[in-house]
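Q: Sequence and predicted model, in that order:
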Amino acid sequence: MSVEVTEHAPTEPIPTVETARKLGLLPEEYDRICEILGRKPNFTELSIFAVMWSEHCSYKNSIIWLKTLPRDSERMLAKAGEENAGLVDIGDGLACSFKIESHNHPSAIEPYQGAATGVGGINRDIFTMGARPIAQLNSLRFGNLELPKTRRLLKGVVKGIGDYGNAFGIPTVGGEVYFDDSYNVNPLVNAFSAGIVEVGKVAKATSYGVGNPVFIVGSATGKDGIHGATFASEDISDKSTEKLPAVQVGDPFMEKLLLEATLEVIATGYVIGIQDMGAAGIICSTSEMSAKGEHGMDIDLDRVPTRQPNMEPFEILLSESQERMLIVVEKGNEAAVKAIFDKWDLNCEQIGTVTDTGRLHFHRYGKRVADVPADDLVLGGGAPQYKREYREPAYYKEFQKFQVSEVSDVSGEEVSKVARHLLTHPNICSRKWVYEQYDSMVGTANRSTNAPSDAAVVQVKNTDKSIVITVDCNSRYVNADPEQGCAIAVAEAARNIVCSGGEPLAITNCLNFGNPYVPEVYWQFVGAIKGMKKSCEKFRTPVTGGNVSFYNQSSDEGPVFPTPTIGMLGLMESSDNRMTLNFRQVGDVIYLVGQSKDDLASSEYLYSYRGIKGSPAPAFDLDEEYALQAAVKQLITDKHIASAHDVSDGGLFIALAESAMAGNLGFSVTTDKSFRTDAFLFGESQSRVAVSVSADKQAGFEAALQQSGVAFSRLGEVTESNFVIDGQTLLTVSEAKDLYDNALGNLLEK
């Protein structure tokens, strides 16, 4: 092969600074590329740098702050960002691999495929670790449901997730759906997956060993998803629909074959390294694996199986066609590897070899079309890192001026009116319309389908262990106060796991924000990182990795609410600790664990019922939260309580209503007259859990809490069928369930 690098192919434009700008690079970044290469790049090389230095791949505007997050614990088996996904020791020689990632921009313009390929991509990250996926979650954000566009996007996204996940055969065991006008243009689609692997059988995303063969396996490469990473690193605009080719197309049946073949080939012990071809495709996998292993690669693009004829070098390199892997194998085992993929009827082509040059040499039609240093392309190597200007937005101080005394309290019939409003609000009502489209029972490991709890509980087969997983973020809180709001997101995730009987272990995050070059947006990002850091340190839940998604904004609508979605992993060592949220029997006593406050800030009641959009984040104290969770853990361990449900969106009333409806029972409670009625029932101050206790365990329950020092109060008791507050019957359980279960479907069928 020729070693001469062609300046540009006949069909390629001659690159200039303006070309670089159109590809998403800054002028100074173009100059830096020329300096690295010692010459001007050709178009293929410039395209390589454009995708690898995009925000989506390089985290150039976020990595400095991400490095401040806690990343270590005695259970961590892979450092954040070093492998395809996080890896946490769960004991007995087993580990859980888990991760969350976004597919926001593709879902905004093609919701079905955008969401489907998000599911496919996150599952590949798990099984390239050698782990078999066992559960999925998702966190979805949409605009105003009154808009036909929002209803179209929601239906497309949910169908895409359902069709892909159901066909792939991994249960979707929970998640969240949230609506706000800030997401009218930019929906957020965040997908989470978790899998189990034996500790000694983990695969690495690396490359080394001169002469070792490099294989591409799985689907053929097409023109879908080209420049998908750069598309994800720019604002949504009216012209975004022109970038439909940047959206990938998924095939869940191919992915199922790829899963089985990948786990089989990893089990042979012949694999040096393996990486999913997600964002930026071949160029991302070759560069990141080479940089990590401090080696290089010679790659012949003519040998890449393609779906279209005459694909240009940059198209092959940047394509994000789905269901593909790059594998480096010990030399001499080529035939054995090919035999495995032949058995599963999948492409398996050797496209190159490992070198000791530290450079990536790409050839096409006998010519070297690109020669780039691997390390200079990647995060942690030569990719640029910026600390952007940030500035407190004007709204922040305005929100702090809110006084609860400005709002009139509720009484009498209005309590019933608010209750019905909240039960039918799309941010609170049942997600039945969504989850009925997902298969939650495939694999027969889901312990939550018929016994609801605050987090999903999924059995680890052949053990008594379960992983306990959740995704959480109230973006209204984060918008009101990024630091406090993100600290609450971590705390609520931990609270959900604790209330389900688990022990929080670690988090992954999906950080969805607007344009990082806008100082007020970057201020939100920095604040969220600070809040995440202090909460993760308090709960000893290090960050295993995740995803940053900037540019979720448009010129017309502005940025989305800052949405740092927290995916948390917990562990339940024994099924004896399983705790559900449903009331169990008539006569059980209902208690509130934690301290109520005269606080309405950022509550759904204040925002949507009262129409007050500007207020601080709700009351939250990290030490108080930690003490509460420690107390609830002990109550569950000592078998003092029959149910536990955290107080969150919609306040205490919604927590009681959900526990009652899940058990097909009612409740009769009395409000504490030392607080405002609306704050007591509908406020969302943190660090509170509603529990039920059988009459014979009351004394032990109260003694345990008195010893812990955590505040508690008796609210009332579980009844047969009515929701009664201060002697006033608001609803029957059947009326409440009808409103709650059907509200979302009714809104969508308008």
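A: Arrived safely. Residues are numbered from 1 along each chain as shown.

Q: CA only for contacts and neighbour counts going forward, please
A: Fine.

Q: OK, contacts around the most centrally placed residue in the chain?
A: For the chain, residue 100 is the residue whose C-alpha lies nearest the centre (C-alpha atoms, centre = their mean; 3.5 Å). Going by C-alpha atoms under 8 Å, 6 or more residues apart in numbering, residue 100 touches 122, 190, 191, 192, 193, 508, 509, 510, 546, 547, 567.

Q: next, the one to line up against it:
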Amino acid sequence: MTLDTVKNATETPDVELPWAALGLKEDEYLKIREILGRRPTGAELAMYSVMWSEHCSYKSSKVHLRQFGEKAPQSDAMLVGIGENAGVVDVGQGYAVTFKIESHNHPSYVEPYQGAATGVGGIVRDIISMGARPVAVMDPLRFGAPDHPDTKRVLPGVVAGIGGYGNCLGLPNIGGEVVFDACYQGNPLVNALAVGVMKHEDIHLAKASGAGNKVVLYGARTGGDGIGGASILASETFEGGTPTKRPAVQVGDPFQEKLLIECTLEAFRAQLVVGIQDLGAAGLSCATSELASNGSGGMRCDLDDVPLRDATLTPEEILMSESQERMCAVVEPEKIDAFLAICEKWDVTATVIGEVTDGDRLEIFWHGEKIVDVDPRTVAHDGPVYERPYHRPSWQDALQADAPTAERLARPATGDELRAAVLQLVGSVNQADKSWITSQYDRFVLGNTVLAMPEDSGMIRVDESTNLGVAIATDGNGRYTKLDPYTGSQLALAEAYRNVAATGAKPLAVSDCLNFGSPEDPEVMWQFAEATRGLADGCLTLGTPVTGGNVSLYNQTGAEAIHPTPVVAVLGVIDDVTRRTPMAFAEEGQLVYLLGTTEDELGGSAWAQVAHDHLGGLPPKLDLDREKLLAEILIAASRDGMIDAAHDLSDGGLIQAAVESALKGGQGLRLIVPDGLDPFVFLFSESAGRAIVSVPRSEELRFTEMCGVRGLPATRIGVVDGDVVELQGQFTLPLAELREANTGVIEALLA
């Protein structure tokens, strides 16, 4: 693009600009002209194009996301909510924890290693920008069909990217998910979560206040990688398995990010920073416009002062570049030397590129000419808001009517058939051991990891003297959500909530990553609207406010959208991590209890998928009050030493959970079917609101009385014993045979 100054733009209204090539619609371009009262300069067009992209502006989702504020439950723990780089909650003892989950889906399909690695880097910078030291990461992942050749390209690269970046940062990866389904072919989901810890007084926000304060760009030099990357690529669908646009995916340098973390935290401790913003999607366009918009004045910047890796970059490219490991700080003039000295100490490049003004404009200069003169709010916050049309899909009723009943799908009936079905389930790629993946992540670096994969939730010690800790779980089931988006999103919330409680932590707050197809498809938009409504209603009932998150749209290949996949992260607090509850059956002779009620609920189940490649019917019913009660029982039992192990029941039902707990502890299990319950339903149903626990015999009376008084069904279903998993009167499966079926599945897939 040729260089256009503001003056030239005013005097040459008919000059054609490539607004369509930058992802803008014609009406959006006309709106920009209306806002400015003239045509935009090339630099202004670049800024609006990335900041008004779906990824940055949430233009198709804003009208629905408002429910998270309108229906937000009252919470004494909430310190910083939606609208900042990450949410912050009070966890007691003067500590605050910040956490957030985001997507890097499209870049990870184009270039799996760097796409996934920079997803980790970006979410970690969101955490440090709040003033917190990052303490852990997590990675919920979705890949295509396990037997598809492209899965062998994407999966190893994504896992290596997550592990490579996180390991180099020295951050433990404490959990996540790995799911395979053909609907994600050509459009994997790579969601990344980070969590950080700080004291209440250390919280920092993204705002540029104080006329005369300096704007400092520090970190890596700006290059041509990732120009328009996440912001524009995330607003595009993929056609025929290849991206319609292939901008350079960002290239990460975790060692530079480690220096950036330490430099930033030292500047915070020295109280040198007024406001701060990381440079992620939309790069400098985002950092300058958001800082100015959130502050009390305007901002003036000079792009000539931006340190470059490539001297040939145009001003438009500098503004759009999404080069990694960069941050923008607002610093008082009298503290600028001290700030730059800290950057020099950590070998971090830092340059003053501008200052806060007492006006209300964002002005940017290049070679002495003004190339941007805008109201920053119109760039950062006042973009388009679409109330996109939506309607229930024409196929939804037929899908729900196709329930996996005994009449439609053959069910195992004999002991031998049940035995074979169990082996088939635990050996399926989604239920199999994931240690090939998790072994590539350092789960215990820093020394404060209390629980990590494959536990129900990851857990980190926050204070080494008091053993205060936090637990985090991420969950989502696209199959359930396709069957019923409203209930499916609530089931994702309930499972993450249950997973946190199963380890003994009290759920406090939520972050979410909403992965859907094209918002321009009314049927996809209906799925999004229903899922968002369900999640907002569920959070209100459970008392867990949404602190922030991410929306990822256009996840589809051609006309084929992914299953609607809301991924929900729940964070909880535990007063003493030494009293946490693991999932493993570890002591022979302990009694196994099933908490909750089991019904014939197999719509969207793992059994239906594995045995019949079937998706239909309704997902399990949900009683959120029962979920709250179950959580209270699990937390109290953990705190008071009534249980030694707990595991939630979800994908694969009771038998999957039982096998996982048995294999983890190396202890067998003898089960008996409760009276009146079909053995198949007992084993494979995915009814919600359930968990299994192992109870020392000395605690049985106290535990069952607590459940009885509180009204939670608790059924004794077995005993920890021997080296087999046995269903009385039906089958016996040696742990060695189960382990052989359950392990090595992903390695074989990639061979």
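A: Sure thing, it's come through. None of these values were measured; they are calculated from a predicted model.

Q: coming back round to it: any idea which of the contacts of residue 100 of structure 1 has the most stuff around it?
A: Counting neighbours by other C-alpha atoms under 10 Å, residue 567 comes out on top of the contacts of residue 100 of structure 1 with 33 neighbours.

Q: Could you check how far it is from residue 490 of structure 1?
A: Applying C-alpha to C-alpha, to the nearest Å, the value for residue 567 of structure 1 to residue 490 of structure 1 is 9 Å.

Q: Please enumerate the shared neighbours of these two.
A: What both residue 567 of structure 1 and residue 490 touch, as defined by C-alpha under 8 Å, 6+ apart, is the set residue 472.

Q: contacting residues around stretch 425-442 of structure 2?
A: Stretch 425-442 of structure 2 has contacts (C-alpha under 8 Å, 6+ apart) with 146, 159-160, 162-164, 166-167, 170-173, 178-180, 453, 606-607, 610-611, 651-652, 656, 659, 738, 741-747.

Q: now that stretch: which residue numbers in structure 1?
A: Stretch 425-442 of structure 2 corresponds to residues 422-439 in structure 1, going by TM-score structural alignment.

Q: now the matching stretch, how far from the chain's geometric center?
A: Chain-centre distance of stretch 422-439 of structure 1: 19 Å, with C-alpha atoms, centre = their mean, to the nearest Å.

Q: residues touching the residue of structure 1 positioned farthest from its centre, list them.
A: In structure 1, counting by C-alpha atoms, centre = their mean, residue 2 sits farthest out from the average C-alpha position, at 45.2 Å. Counting by C-alpha under 8 Å, 6+ apart, residue 2 of structure 1 touches 366, 367, 368.

Q: Number of residues surrounding the counterpart of residue 345 of structure 2 in structure 1?
A: Using TM-score structural alignment, the partner of residue 345 of structure 2 in structure 1 is residue 343. Burial of residue 343 of structure 1 is recorded as 10 neighbouring residues (other C-alpha under 10 Å).

Q: how far away is residue 343 of structure 1 from residue 337 of structure 1?
A: In terms of C-alpha to C-alpha, residue 343 of structure 1 sits 10 Å off from residue 337 of structure 1.

Q: sec struct for the residue nearest to the centre of structure 1, please.
A: Of the three states, residue 100 of structure 1 takes strand under DSSP: H, G, I helix; E, B strand; the rest coil.

Q: Please identify which helix or strand holds the residue nearest to it when sequence neighbours are not counted.
A: Nearest residue to residue 100 of structure 1 in three dimensions, chain neighbours excluded: residue 192, at 4.1 Å (C-alpha to C-alpha, 6 or more residues apart in numbering). Using DSSP states H and E, residue 192 of structure 1 maps to strand 188-198.

Q: hmm, who's touching that strand?
A: 93-104, 107, 115, 118-119, 122-123, 126-127, 130-142, 157, 460, 510, 512, 567.

Q: wait, what's in contact with the counterpart of residue 318 of structure 2 in structure 1?
A: Matched by TM-score structural alignment, residue 318 of structure 2 corresponds to residue 316 in structure 1. Remark: with contacts taken as C-alpha under 8 Å, 6+ apart, residue 316 of structure 1 is in contact with 221, 222, 223, 282, 301, 304, 306.
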